[in-house]
Structures are given as C-alpha cells and as structure tokens.
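here is my input; please provide its structure:
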Amino acid sequence: MKRVAVEKSLRNVKDYLKEQGYNVESLENNRDKINSFDAIVVTGQNSNFLGMHDTSTNGTVVYAKGLTPEDVHKELQRSL
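Model (predicted):
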C-alpha cells in the first residue's frame, strides 16, 4: 500500500485517495517523517510547504492546485 501525505486543506483529496486504497496521512503531522512517504500532495499555494527552504524528499510531490481528486489520483498512478 502506497503511503501519501496530504496537506490538511485538501480533505476531499485525502478522502478520495483513502477510497482508492492509499494509506493517507496528514502532511502537517508528519513533517519529521517526510521521506517515509511515497508521495506528498500539496496545494501549491505555498512553495515553502514544509516550513523550510531547503527541504527535499525522495517521494513524488503532486501540486493539487486546480486538480480534482481524480486528477491527483491519476498523477499518483503515473508517478508511483
């Protein structure tokens, strides 16, 4: 099961991904474990989404601005 961290404001995306079988957790509660996720979904509103300018992650980052939950899911399927 793929682990995905989702920004708190993207509740509809979080719910949809759970329905699709992803292990979804809140990004805000897991900043210290960011590299343990296969993907991170953010709004794209804030390029400094982890509160650090030099943060990097091994997982895929999906910017959900303007995307439906279904679009986010398709992006995840393509990249994971």
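
alpha carbons only for contacts and neighbour counts from here, please
OK.

longest helix in the protein, by number of residues?
helix 69-79 (DSSP state H).

name the helices or strands packed onto that helix?
helix 11-19, strand 60-63 (3 or more Cα pairs under 8 Å, 6 or more residues apart in numbering; DSSP states H and E).

so what does the helix or strand following the first one touch, helix or strand wise?
Just to be clear, that refers to helix 11-19. The helix or strand immediately downstream of helix 11-19 is strand 23-26, counting by DSSP states H and E. Counting contacts by 3+ Cα pairs under 8 Å, 6+ apart, strand 23-26 packs against strand 3-6, helix 11-19.

let's compare: structure for the following, please.
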Amino acid sequence: MAKIGVEQSLTNVSQALREKGYEVVEIKQESDARNVDCCVVTGLDSNVMGMHDTVTKAPVIDANGMSADEVCREVESRLQ
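Below is the predicted model:
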C-alpha cells in the first residue's frame, strides 16, 4: 500500500488513512515529505513570499475545509 505523509495536526485524517490500509508517516519538517507517495497538509503555512522549493514530486493535498473522508477520496484519486 502507498505511503502517505500527513501533517501532524491532522490526526483524524491519519487515522482514517490507516483504517483504509495506507502506511502513514507524520510530517514534522520538510525532509519527512521526501519519500512518500502523497502528502496531506493543512494549508495554514501558506507561501506568502511566493518562493517554491520542492522537496517531493508526490501530489500535495490541502486538507483545509475537508473532512477526513473527503481527504481519503482525494488521496485515492491522486494515486490512481
């Protein structure tokens, strides 16, 4: 199963993804996102300076305003 990086504040999303069989790793810093198949973030750390330093080629999902089920569906669609 795919390895999903989830920002540490999204515990409900982490639990829902684990229940679906995904391996979930907590993203505490940028380097944690390097070897995952998909990343889920809160979107609270917006890029106000407009600088883009990519640390992963995996899809990044902004979970802001989404339920855990909606995030799971989005992860599944991005990994297909």
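
next, the angle helix 11-19 makes with the longest helix of the first structure.
Calculated by axes from the mean of the first three to the mean of the last three Cα atoms, to 10 degrees, helix 69-79 of the first structure forms an angle of 50 degrees with helix 11-19.

residue contacts, the residue positioned nearest the centre of the second structure?
With distances taken as Cα atoms, centre = their mean, residue 40 lies nearest the centre of the second structure, 1.5 Å away. Applying Cα atoms under 8 Å, 6 or more residues apart in numbering to residue 40 of the second structure gives the contacts 4, 5, 6, 7, 60, 61, 62, 63, 71.

ok, residue 8 of the first structure to residue 78 of the first structure distance?
23 Å (Cα to Cα, to the nearest Å).
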